[in-house]
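Asks: Structure of the sequence below:
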Amino acid sequence: MQVLSKINKQSSFFASLISVIMGLLVGGVMMILAGYNPIQAYIALFQSAFLQPFDIGETIRSITPLILTGLAVGLAFRTGLFNIGVEGQFIIGQLAAVIVAIKLDLPPVLHAIVAVIAGALGGALWAFLPGYLKAKRGVHEVITTIMMNFIALYLSNLAVTEWLTEGADKTKNVPESASLHWSFLSQMFDGSSVHFGIFIAIVAAIFMYYLLWKTTTGYQLRAVGFNPHASEYAGMNVSRNIVLSMMISGIFAGLAGASELLGTSGYQSIQASYTGIGFDGIAVSLLGGNTPFGIVLSASLFGILTYGGSNMEFVAGVPREVIRVVFAAIIFFVAANIVRWASQRRKKKKVKESNEKAVKSGD
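Replies: Here you go, the predicted structure:
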């Protein structure tokens, strides 16, 4: 079993790697057709992410929320759920964090901790209702979580204009005591916007691994996702595990929202549309094979492409929308299982050739 698991992991990693390469090639072809130089563009993209301490810090800052939203989607996938509501849970996490940051007067560090916890709880509570409806009423979580996204967006806007401000389009900046943008960490990366959220993201990835593969609760969560009827027959509480899975997923999304607000933006503003970070988490999770380590790697790639895209536009003149095309192409190749399909076709061809040889030798 361990050998088979190792082979599956290696094949999944290989498939993801090939999908990334193919996605970059698709982006390169589009650049050529549009009259741009793809080599120059990609060199500018990756140079901007690694050459200077400031750029490295900004890249890490871009990676941070993607890890957490990717973990939110990945945990749900692993337990048989499709949490499309990560975007809404992300927004509610931001809202809960900014409320605590602005309304409470607490000592430094403690203020930040309480605000982060509030964001996590906000995301968990926002994920509770879809989980409860799935467990008790059989309502599909895709429908409910999508609807909850809209509610989260407009609820946040209403709270900003009617409660947190006097009709303004954004709140005041969070106080220094609640900020995750600590000066010593920023100074290490030449004044960049890198913040403590990256450590929260890494701890969350470790927690997900330990929970799902090293605890009885994690085994039950995965078992219920794989076959709820067999799990119920085995004595597991299916409804409880569905709700628990959605809430833990919501915690990760809420942490993403809290860390992004307390570490990057520093305030909550009226949003005309979604941030997109929650939906990017779906792509991150798919590319990472819904595993914590894979999600960290895929989030790193997406973060590099996101931050480097701006430099690619500045140096090579290539619109940053091309990077979104690369994202889409990568996910298309992952979802389509192109590598696995090609491998299976090759195996079938070899089997057919060997059978034909056997028939000929028999004649």
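Asks: Could you use CA atoms for every contact and neighbour count after this?
Replies: Fine.
Asks: nearest spatial neighbour of L211, skipping sequence neighbours?
Replies: G218 (5.1 Å; C-alpha to C-alpha, 6 or more residues apart in numbering).
Asks: distance of that neighbour from E356?
Replies: The gap separating G218 from E356 is 48 Å, by C-alpha to C-alpha, to the nearest Å.
Asks: F13 too?
Replies: F13 is 34 Å from E356, by C-alpha to C-alpha.
Asks: do Y233 as well
Replies: For Y233, the distance to E356 - C-alpha to C-alpha - is 48 Å.
Asks: burial measure for W213, as a count.
Replies: Using other C-alpha atoms under 10 Å, W213 has 12 other residues around it.
Asks: Now do the same for it: helix, strand or coil?
Replies: What DSSP: H, G, I helix; E, B strand; the rest coil gives for W213 is helix.
Asks: Please name the nearest non-neighbouring residue to it.
Replies: Per C-alpha to C-alpha, 6+ apart, closest to W213 is Y219, 6.6 Å.
Asks: count of residues packed around the one you found?
Replies: For Y219, using other C-alpha under 10 Å, the count is 15.
Asks: Next: the one 5 residues further on.
Replies: Here the count is done by other C-alpha under 10 Å, and V224 has 24 residues near it.
Asks: Likewise for G131?
Replies: By other C-alpha under 10 Å, the residues close to G131 number 29.
Asks: who touches it in this structure?
Replies: 141, 242-247 (C-alpha atoms under 8 Å, 6 or more residues apart in numbering).
Asks: can you list the residues you listed in TSV and add secondary structure, neighbour count and distance to L212?
Replies: Shown next, in TSV, are the contacts of G131 (DSSP: H, G, I helix; E, B strand; the rest coil; neighbours: other C-alpha atoms under 10 Å; distance: C-alpha to C-alpha, whole Å):
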residue	secondary structure	neighbour count	distance to L212
E141	helix	23	21
I242	helix	26	14
V243	helix	22	15
L244	helix	19	12
S245	helix	29	10
M246	helix	31	14
M247	helix	27	14
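Asks: re earlier: G218 and E356: which is more packed in?
Replies: Between G218 and E356, counted using other C-alpha under 10 Å, the more crowded position is G218 (20 against 12).
Asks: Wait, the more buried one touches V224, no?
Replies: No. Using C-alpha atoms under 8 Å as the test, G218 is too far from V224 to be in contact (9.9 Å).
Asks: Helices of the stretch 151-300 of the chain, start to end?
Replies: For the stretch 151-300 of the chain, the helices defined by DSSP state H, counting those that start in this stretch occupy 183-188, 197-214, 216-226, 228-233, 238-260, 277-287, 292-316.
Asks: of all those helices, which lies closest to L164?
Replies: Set against L164 and scored by C-alpha to C-alpha, the helices of the stretch 151-300 of the chain come closest in helix 238-260, at 16.5 Å.
Asks: name the helices or strands packed onto the closest one?
Replies: helix 53-78, helix 86-103, helix 110-137, helix 197-214, helix 216-226, helix 228-233 (3 or more C-alpha pairs under 8 Å, 6 or more residues apart in numbering; DSSP states H and E).
Asks: One more, so I can put them side by side:
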Amino acid sequence: MTPDLGKPDKDRPDLVKADKDRPDADTAQPMAPANQTLDQAADRPGIGTMLRSDHPFVVTVLAVISAMIVGAILIIASDGPTRQAIGYFFQAPLDTFNAAGWAVRDAYVALFEGSIYNPGGGQALAPLSETLVYATPLILAGLSVTLAFRAGLFNIGAQGQILMSAALAGYIGFAWHLPWAVHIIVAILGGVIGGAIWAAIAGALKARTGAHEVITTIMLNYIAVNFVNYLLGVTWFQAPPYNQAVSRTVEGNARFWPLFGADLRVNFSFILAIAATAFVWWLLKYGTFGFRVRAVGANQNASRTAGISVSSTYIWVMVLVGALSGLAGVAQILGSANNYQVTASVDAGVGFTAITVALLGRGTAWGTFWAGLLFGALTAGSGQLQVATTTPPDLVQVLQALVVLFIAAPGLIRLIFRLRRSDSSGSAVLAKGWNG
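Replies: A predicted model of the protein is given here:
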């Protein structure tokens, strides 16, 4: 018998019963309205939404890509065969494009082979080892700048903290004669204490007198540089025959052991960098003191009202900041980056490059870690770039500057790649990336 289709559903007990008996009747999701726009659908959280918005990760990746594109233009402009081909462009335009393409390809392949993997070298992973060696002090010093940022402080003194740490750790390494396990631990602690004390001076001046940390840390840098220069001129610190400004060599008991064999320079200091990154991340995200740091950095007056001692927070933050920079100095002197000797240039410019690394890391621990790896790779690859191509090695510094330039101008990245703001104000996601 054919059912009466003209009856309303509510008057048909057979259909009502069948609908109630459906197992998913109560859990079925309502269908999206037919008139829902694509923009409303795109607002749902997900990878696709993130890739189309000005999420900090997306902006950072696009900033690196933009820097490489501008770098490619500079490579083409500095390439001799390309400039020569431009002279007869209208006769054979493909020659110009071929020359430009090969110049860019060779330059970036050289950077890759010098920093990640070189299949034609004697040791294919030696470039990666060099990247980790260069990245380790950048990560540690970058973490010190990042932690200061989160407390509302600007640590310009990483150079001096590294120098004082390296001097003290180096002295313990060559002047004290201790068993193997004890010697390296004491040397590490000595370097950490040296950096912590040097930074605590600036923290105490900020807390007690209101002296601006930028001024005090810069002045402390000068003092540290001249103090190390003095040490390199006295016989109990200088290496014989006393005609060069280098210290005595750190004993084997106080040296970091290699991670992947004696032929590769990467050593245990990189493990310390990973541990320090995890510690800073945990401290800022879950630690009670980290909450105080973030509160003081966000609003000093509100923190005082809440009972937080801003002065003591400043001092202890700078102690931790100096300890992290001290680990960078330890990595320089107890690792193989500086031949286990203290020199006037033992900091290797790490103190100031760390500021760039922290900015690129957007004030987060793991962001700073990856930024340090990127800068370490660029530094390691510059040697191969100089050997294998005619591209000036100064291009590496240009690339670093371009990355920071694009990172500092998220509005420009948003305009170039037509990214949508993550919220109406355009600041919520950036704030989350900064504080998360």
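Asks: Could I get the contacting residues of the alignment partner in the second structure of A223 of the first structure?
Replies: Aligned counterpart of A223 of the first structure in the second structure: A295 (TM-score structural alignment). By C-alpha under 8 Å, 6+ apart, the residues touching A295 of the second structure are 151, 302-303.
Asks: same thing but 7 Å
Replies: Under the criterion of C-alpha atoms under 7 Å, 6 or more residues apart in numbering, the neighbours of A295 of the second structure are S303.
Asks: K206 of the second structure now?
Replies: Listed by C-alpha under 7 Å, 6+ apart, the contact partners of K206 of the second structure are 212-213.
Asks: Next: T391 of the second structure.
Replies: 75, 78-79, 107, 385.
Asks: Which PyMOL command selects the buried ones in those?
Replies: Buried residues within these, by 16 or more other C-alpha atoms under 10 Å, are selected in PyMOL with:
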select buried, resi 75+79+107+385
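Asks: Give me the subset of the contacts of T391 of the second structure lying in strands.
Replies: Among these, none falls in strands (DSSP state E).
Asks: wait, which of the contacts of T391 of the second structure is closest to S424 of the second structure?
Replies: Looking across those and measuring by C-alpha to C-alpha, the closest to S424 of the second structure is I75, at 39.4 Å.
Asks: residues contacting the aligned residue in the first structure for the closest one?
Replies: Counting by TM-score structural alignment, I75 of the second structure corresponds to M31 in the first structure. Residues in contact with M31 of the first structure (C-alpha under 7 Å, 6+ apart) are 37-38.
Asks: distance of M31 of the first structure from V116 of the first structure?
Replies: M31 of the first structure is 41 Å from V116 of the first structure, where distance means C-alpha to C-alpha.
Asks: out of everything not next to it in sequence, what's closest to the residue opposite L320 of the second structure in the first structure once aligned?
Replies: Using TM-score structural alignment, the partner of L320 of the second structure in the first structure is I248. Sequence neighbours aside, A124 is the residue nearest to I248 of the first structure in space, at 6.4 Å (criterion: C-alpha to C-alpha, 6+ apart).
Asks: who are the neighbours in contact with the equivalent of that neighbour over in the second structure?
Replies: In the second structure, the residue paired with A124 of the first structure according to TM-score structural alignment is A196. Shown in contact with A196 of the second structure (C-alpha under 7 Å, 6+ apart): 319-323, 326.
Asks: who are the neighbours in contact with the closest residue to S62 of the first structure other than its chain neighbours?
Replies: Nearest residue to S62 of the first structure in three dimensions, chain neighbours excluded: G303, at 5.0 Å (C-alpha to C-alpha, 6+ apart). The contact partners of G303 of the first structure, taken as C-alpha under 7 Å, 6+ apart, are 59, 62-63.
Asks: Now, of those residues, which are buried?
Replies: Burial by neighbour count, 16+ other C-alpha under 10 Å: within the contacts of G303 of the first structure this picks out 59, 62-63.
Asks: quick one: the alignment partner in the first structure of V403 of the second structure and S48 of the first structure, what's the gap?
Replies: Per TM-score structural alignment, the equivalent position to V403 of the second structure in the first structure is I330. Per C-alpha to C-alpha, I330 of the first structure is found 21 Å from S48 of the first structure.
Asks: just S265 of the first structure next, same as before
Replies: Distance of S265 of the first structure to S48 of the first structure, given as C-alpha to C-alpha: 21 Å.
Asks: Looking at those two, which is more packed in?
Replies: The neighbour count for S265 of the first structure versus S48, taken as other C-alpha under 10 Å, is higher for S48 (24 against 14).
Asks: What lines up with the more buried one in the second structure?
Replies: Alignment note (TM-score structural alignment): S48 of the first structure maps to G114 of the second structure.
Asks: May I ask you to confirm that that match is in contact with A380?
Replies: Yes. Under the criterion of C-alpha atoms under 7 Å, G114 of the second structure makes contact with A380 at 6.0 Å.
Asks: T145 of the first structure: which of the helices of the stretch 151-300 of the first structure is closest?
Replies: Across the helices of the stretch 151-300 of the first structure, closest to T145 of the first structure is helix 238-260 (C-alpha to C-alpha), at 10.3 Å.
Asks: in the closest one, what's buried?
Replies: Using 16+ other C-alpha under 10 Å as the test for burial, helix 238-260 of the first structure gives 238-239, 241-260.
Asks: For whichever residue in the first structure pairs up with L359 of the second structure, give its distance to T64 of the first structure.
Replies: Using TM-score structural alignment, the partner of L359 of the second structure in the first structure is L286. The gap separating L286 of the first structure from T64 of the first structure is 17 Å, by C-alpha to C-alpha.
Asks: Compare neighbour counts for these two and give me the winner.
Replies: Neighbour tally, L286 of the first structure and T64, criterion other C-alpha under 10 Å: the higher count belongs to T64, 26 against 22.
Asks: is it true that the more buried one touches G197?
Replies: Yes. Contact status for T64 of the first structure versus G197: in contact at 6.4 Å, counting by C-alpha under 7 Å.
Asks: Need the single longest helix in the first structure, by residues.
Replies: helix 2-33 (DSSP state H).
Asks: Report the buried residues of it.
Replies: 12-13, 15-20, 22-28, 30-31.
Asks: mind listing what the residue nearest to I116 of the second structure when sequence neighbours are not counted touches?
Replies: Of all residues not flanking I116 of the second structure in the chain, L128 sits nearest, at 4.4 Å (C-alpha to C-alpha, 6+ apart). Counting by C-alpha under 7 Å, 6+ apart, L128 of the second structure makes contact with 115-117.
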